[in-house]
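Trainee: Here's my sequence, what's the structure:
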Amino acid sequence: MVTIIAAAAENNALGKDNDLVWHLPDDFKRFKKLTTGHAIIMGRKTFESFPSPLPNRKHIIVTRQKDYNAGENCIVVNDIKTALEMAKEDSQPFIIGGGEIYKLGLPFTEKIELTRVHGTFEADAFFPAIDENEWKLISSELHLKDERHNYAFTYLTYVRKK
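Mentor: Purely as a prediction, here's the structure:
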């Protein structure tokens, strides 16, 4: 089951200048819990935003650059279909961004784990709109603003309608 995992604001903002525009420690923990042990598919810019590859995950990087070297234990491909093929042995590969990769991966996705950050932000990368005719919301969990989180957010889980 191909799953998209993302954190996006109410205006679908994902980030600016190849970085997130918020810091949500509980969301990072959830991301780690859900993706550990799985293949993670991402664009080159998302990969380059990490200080180093994330532990215990198979990294598949999609880039148009023909000679891109991501280092050892990383697979580099030139399109989303090849990325998904490289992840086919995983029961739940995750598409982790950025905006363009989410858009390319959405037609192949069966589940979306979305953290909806309550606010609007200036951004240069955006999450694609979720078509309510195609997706069913199956769970929702609100997390209020607190001393560790400057914004309230809601964990939303969608599955593709049959």
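
Trainee: rest of the way, CA atoms for contacts and neighbours
Mentor: Noted.

Trainee: By residue count, what's the longest helix in this structure?
Mentor: Criterion DSSP state H: the longest helix present in the chain is helix 25-35.

Trainee: one more to line up against the first:
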Amino acid sequence: MILAMIVAIDQNNGIGKNGDQLAYISADLKRFKELTTGHTIIMGRKTFEALPKGALPNRRNVVITRQKDYKATGAEVVKSMVEAISLCSDDQKVFVIGGGEVYKAFLHEADELYLTEIHHSFDGVDVFFPEYKSLGWKETFRQDNMIDEKTGLTYSYINLKSFGRFDCV
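Mentor: Predicted coordinates for the structure are as follows:
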């Protein structure tokens, strides 16, 4: 299984504010859908509850929560990162989609990181992506100087691979 993380971050690694993402960039939302469709996505309870229409279609949705007897329509509910990994062990590729605590828990296990780097520093950010740059990632793709016409925000796509791991043959 390839464990990938996908996230949009601002210049300070900010990812959320008041239970929502920092910006809605149309092309980034399309990219997220293209990359994750047909795969399993793992998220925390708060991320699941922030989805406007509930479980994302055409993906296996897995929600991690410590809440006893939590029900998530259209999703499988687990209590831990270990349980989530075990549940998805036969999947080819699994995407971790947030939030902050879930990213932190999975960061050292991730094989790939799909970043959308927003070239802006948002005010009032209350959720951050963990520090990742010192962990040994190799850049495999970069697309810079994109502008969202609706918001005027500039951003880059950066794909990274962990080079500290050994792939089993």
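
Trainee: Tell me roughly how far the longest helix of structure 1 lies from structure 2 on average.
Mentor: On superposition with structure 2, the mean distance recorded for helix 25-35 of structure 1 (mean C-alpha distance after the TM-score superposition for structure 1) is 0.2 Å.

Trainee: and that helix, which residues are buried?
Mentor: D27, F31, T35 (16 or more other C-alpha atoms under 10 Å).

Trainee: now stretch 141-161 of structure 1
Mentor: Buried residues in stretch 141-161 of structure 1 (16+ other C-alpha under 10 Å): H143, H149, Y151, F153, T154, Y155, L156, T157, Y158, V159, R160.

Trainee: And the furthest pair within those residues?
Mentor: H149 and R160 (30.1 Å; C-alpha to C-alpha).

Trainee: Show me where structure 1 has its strands.
Mentor: 3-9, 13-15, 39-43, 58-62, 74-77, 94-97, 111-117, 125-126, 135-143, 153-160 (DSSP state E).

Trainee: Redo these as JSON lines? Include distance to S52 of structure 1.
Mentor: Listed next are the strands of structure 1 as JSON lines, based on distance: least, C-alpha to C-alpha, whole Å:
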{"stretch": "strand 3-9", "distance to S52 of structure 1": "19"}
{"stretch": "strand 13-15", "distance to S52 of structure 1": "19"}
{"stretch": "strand 39-43", "distance to S52 of structure 1": "14"}
{"stretch": "strand 58-62", "distance to S52 of structure 1": "11"}
{"stretch": "strand 74-77", "distance to S52 of structure 1": "11"}
{"stretch": "strand 94-97", "distance to S52 of structure 1": "15"}
{"stretch": "strand 111-117", "distance to S52 of structure 1": "23"}
{"stretch": "strand 125-126", "distance to S52 of structure 1": "22"}
{"stretch": "strand 135-143", "distance to S52 of structure 1": "29"}
{"stretch": "strand 153-160", "distance to S52 of structure 1": "26"}
